[in-house]
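**Student:** Just a sequence and a predicted model for now, questions to come.
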Amino acid sequence: MSAPKKVVLAYSGGLDTSIILKWLQTEYRCEVVTFTADLGQGEELDPARKKAELLGIKPENIYIEDVREEFVRDFVFPMFRANALYEGLYLLGTSIARPLISKRLVEIAAETGADAVAHGATGKGNDQVRFELSAYALNPNIKVIAPWREWTLTSRTKLLEFAEANQIPIAKDKRGEAPFSVDANLLHTSSEGKVLENPADEAPDYVYQRTVHPEEAPDKPEMVEITFEKGDAVAIDGEAMGPSEILTLLNELGGKHGVGRLDLVENRFVGMKSRGIYETPGGTVLLEAHRGIEQITLDSGAGHLKDSIMPRYAELIYNGFWFSPEREMLQALIDKSQEHVSGTVRVKLFKGSARTVARWSEHSLYSEKHVTFEEDAGAYDQKDAEGFIRLNALRLKLIATRNARVKG
């Protein structure tokens, strides 16, 4: 690959991406543009601007953008229409943020005339795959630089020595090894590494950042009502809100009641197993509510088909194929299923759990007169079940007769 002339770097302002910034300048002698996304990670972003300026980045080459609304509206909500869970448990909080970051990296590269983008993902993880597959899907000619796969700074000691040699500020708590690595956005927090690497050891309480311990959550349950339109949440307790507002409020409510903790050993796309601690309080409440409204508005055939393709859909997102044609095809099917998924769900939050306790909708398929144990006024003739059972039993009876004959 020829040396890039201008690179757009996904920049957090932390030590690692600051080292990458300086490394790009010294290794490639190129101009660097920084992009810092506000995804709701809960950190001040102005320090990232100041640090970029300190490292010689021109003010016009520093991009800091609030993408929370786009993140929830165009990425999180479409994923939640599918009830997506990777390996049956993980709500894909890190995975779903990467295509948005890559999208903006490629767009900023086009706006600034850059010929390359760069990220700070390591060569062992999934994020390098997600960043790069997304970038190539959006611009097949873009160059992608992954310093962790190129440089010789293979230890914390070497990173700190490089930082000191290049006058990169080092926070005092970074001089020792961090106890664990954290990724955060409006959907979740993800903690990995160090004290969490042995799956036989319970995660220390200090790892959890967004949720109280369920045992210490309020002793009184709290109800929250979530209203949906075509599969997307649009209101909380009757108050209309935007997507990011809804997720923010559900994070507060869920976190207060210890909802959304997950200790998971997952299978990375690159082949190894890894252990992560995830906190997704708002997402857990949202998933429960979405399932609740689908229970009364979604036909059984459509619902069962959705459930059958969900693992494939979730795996595509986890593996970095958000911009693939197959994910878009599945999304079209999922979105079609949501045309009548509108109504309100009441969820009870209590001691780490979020449970649907009531749901109602003008689009409901639930017919009380058909399922009642009282008189149904002729809505359902129970005698019809006899023929239904006989037809479905026919092949089973033929198999049993054949088996008895063969054995005899």
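**Tutor:** Here it is on my side, so go on.
**Student:** From here on, just use CA atoms for contacts and neighbour counts.
**Tutor:** OK.
**Student:** Where does the residue nearest to E225 when sequence neighbours are not counted sit: helix, strand or coil?
**Tutor:** Spatial nearest neighbour of E225, excluding adjacent residues (CA to CA, 6 or more residues apart in numbering): R346 at 4.3 Å. Under the three-state scheme (DSSP: H, G, I helix; E, B strand; the rest coil), R346 adopts strand.
**Student:** In contact with R346, which residues?
**Tutor:** For R346, the residues meeting the contact criterion (CA atoms under 8 Å, 6 or more residues apart in numbering) are M223, V224, E225, I226, A289, T356, V357, A358, R359.
**Student:** what's in contact with stretch 380-397?
**Tutor:** Taking CA under 8 Å, 6+ apart as the criterion, the residues outside stretch 380-397 that touch it are H370.
**Student:** swap the cut-off to 10 Å and go again
**Tutor:** K369, H370, V371, A400, T401, R402, N403 (CA atoms under 10 Å, 6 or more residues apart in numbering).
**Student:** In addition, the following structure is provided for comparison:
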Amino acid sequence: MSRDVKKVVLAYSGGLDTSIILRWLQENYGCEVVTFTADLGQGEELEPARAKAEMMGASEIFVEDLREEFVRDYVFPMFRANALYEGVYLLGTSIARPLIAKRQIEIARQVGADAVAHGATGKGNDQVRFELGYYALEPGIKVVAPWREWDLNSRTKLIDYAEKHQIPIAKGKRGEAPYSTDANLLHISYEGRALEDPWVEPDEEMFTRSVSPAAAPDEPTYVEISFERGDAVAIDGEALTPAALLTRLNDLGGANGIGRLDLVENRFVGMKSRGVYETPGGTILLVAHRAMESLTLDRGASHLKDELMPRYAELIYNGFWFSPEREMLQALIDRSQENVTGTVRLKLFKGNVIVVGRKSPKSLYDEAFATFEADQVYDQRDAQGFIKLNALRLRLGARRGDRR
């Protein structure tokens, strides 16, 4: 792209790669660099990122706690849909990118920047997610993606560049890291390098958010999660903010060995990738939400949601959070959640989330109809006509000889 950039807002973690990008932008674009560091619950102290950005000459520095907005406006809407990419992945990395992109654009407007920059590589999904977000919110914004421009294509070259430009390097960064990670309040991911062979089991020491299911307590933990209009609002009767609630579920899930996933997924850019994930709280939340829907959601609405879910999940995975079709699906999903209110009781035990109870003031379950005992509300003889009507087309086909 053109090097005519005056001021750029960089998504900045304070790590080696984005610190190198900060200096590279100053050196190659001759522009002011504004850094933006988002606290999405990754579990790291972010003030060192501020200090490092100051040391490296960032013209303005933004470090912001976005945990509540992240869970309330991104994670919870996604969980109303029970979204799973390719049937298993809870989209922990994918759902964080639109919020970062949105806040970057807002800061760019605030400081008068004409460009934004990110540290995603040219082989991954995140470059797509960031940039689709940027363009959806600010169509004329300039985007700088250093990994698609520079020749720093090895760890050795990155270290050499850092040393040449006096960029501090953590001791562990001087060698090849065993894998790359991405973390937020919903999950942590591990991929690359030591995990690139999908036949090799991950090292147990890698995991940071959960004990091994084998090492989890020998006694189950019971927990009750209350919902209002599809969103979790309380644990064991205690009302909690969205971020506090997910934090509590992470603690409960991690202590019971819940939420690990080893996945070979299809990236949007076309290749397959092996990733290992820990999503303890999200795993519990998904099971609880589906249990609440089982009691309160009409059959037709429930089945339609399940049909639409893969499309919704794919939109998020591929970076189309701000697309009209995702917003249309969200409106439908949110309408379905108006009666998803009540409480689910779960048993957490050695990696398993087991539903053991559910109740709701909006329940469609009626014991008078469901009972196997004598009842006064259901005439079993009605089933004969129901079956014959549904069998009519099958009988006509059989008469024609369709089942020879």
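**Tutor:** Received it, and whenever you're ready, just let me know what you need. Computed from a prediction, not measured in an experiment: that's the story for all the values here.
**Student:** quick one on the thing from earlier: in JSON lines: the contacts of stretch 380-397 of the first structure, plus neighbour count and distance to G125 of the first structure.
**Tutor:** Below are the contacts of stretch 380-397 of the first structure laid out as JSON lines (neighbours: other CA atoms under 10 Å; distance: CA to CA, whole Å):
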{"residue": "K369", "neighbour count": "14", "distance to G125 of the first structure": "54"}
{"residue": "H370", "neighbour count": "15", "distance to G125 of the first structure": "52"}
{"residue": "V371", "neighbour count": "12", "distance to G125 of the first structure": "51"}
{"residue": "A400", "neighbour count": "12", "distance to G125 of the first structure": "52"}
{"residue": "T401", "neighbour count": "11", "distance to G125 of the first structure": "55"}
{"residue": "R402", "neighbour count": "12", "distance to G125 of the first structure": "54"}
{"residue": "N403", "neighbour count": "11", "distance to G125 of the first structure": "52"}
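**Student:** any chance of those in TSV, with distance to L160 of the first structure too?
**Tutor:** Conversion of these to TSV gives the following (distance: CA to CA, whole Å):
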residue	distance to L160 of the first structure
K369	71
H370	70
V371	68
A400	73
T401	76
R402	75
N403	73
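**Student:** Between those residues, which sits nearest V207 of the first structure?
**Tutor:** Lowest distance from V207 of the first structure to those (CA to CA) belongs to V371, with 47.6 Å.
**Student:** Helices of the second structure, start to end?
**Tutor:** Under the criterion DSSP state H, helices of the second structure are mapped to 16-29, 47-55, 67-70, 76-80, 97-111, 126-137, 155-164, 242-255, 280-296, 299-318, 324-336, 367-370, 382-400.
**Student:** need the ones you listed in JSON lines with distance to I61 of the second structure, can you?
**Tutor:** Shown next, in JSON lines, are those (distance: least, CA to CA, whole Å):
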{"stretch": "helix 16-29", "distance to I61 of the second structure": "12"}
{"stretch": "helix 47-55", "distance to I61 of the second structure": "7"}
{"stretch": "helix 67-70", "distance to I61 of the second structure": "19"}
{"stretch": "helix 76-80", "distance to I61 of the second structure": "29"}
{"stretch": "helix 97-111", "distance to I61 of the second structure": "10"}
{"stretch": "helix 126-137", "distance to I61 of the second structure": "20"}
{"stretch": "helix 155-164", "distance to I61 of the second structure": "21"}
{"stretch": "helix 242-255", "distance to I61 of the second structure": "24"}
{"stretch": "helix 280-296", "distance to I61 of the second structure": "32"}
{"stretch": "helix 299-318", "distance to I61 of the second structure": "29"}
{"stretch": "helix 324-336", "distance to I61 of the second structure": "32"}
{"stretch": "helix 367-370", "distance to I61 of the second structure": "60"}
{"stretch": "helix 382-400", "distance to I61 of the second structure": "66"}
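**Student:** Which of those sits closest to L90 of the second structure?
**Tutor:** When the helices of the second structure are ranked by distance to L90 of the second structure, counting by CA to CA, first place goes to helix 280-296 at 7.3 Å.
**Student:** elements contacting that closest one?
**Tutor:** helix 76-80, strand 221-228, strand 231-235, helix 242-255, helix 299-318, strand 342-349, strand 352-359 (3 or more CA pairs under 10 Å, 6 or more residues apart in numbering; DSSP states H and E).
**Student:** I'd like these written out as CSV, with distance to V63 of the second structure added.
**Tutor:** CSV is the format used below for those (distance: least, CA to CA, whole Å):
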stretch, distance to V63 of the second structure
helix 76-80, 23
strand 221-228, 32
strand 231-235, 28
helix 242-255, 18
helix 299-318, 25
strand 342-349, 36
strand 352-359, 36
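**Student:** which residues does the most centrally placed residue in the second structure contact?
**Tutor:** Here the mean C-alpha position of the second structure is nearest to the C-alpha of G92 (CA atoms, centre = their mean), at a distance of 2.4 Å. When contacts are counted by CA under 10 Å, 6+ apart, G92 of the second structure touches 75, 182-189, 277-279, 282, 317.
**Student:** Roughly how far does it sit from V71 of the second structure?
**Tutor:** When distance is defined by CA to CA, to the nearest Å, G92 of the second structure is 11 Å away from V71 of the second structure.
**Student:** Please name whichever of the helices and strands packed on helix 280-296 of the second structure is nearest to F62 of the second structure.
**Tutor:** Nearest of those to F62 of the second structure, taken as CA to CA: helix 242-255 at 20.9 Å.
**Student:** No more questions from me, cheers.
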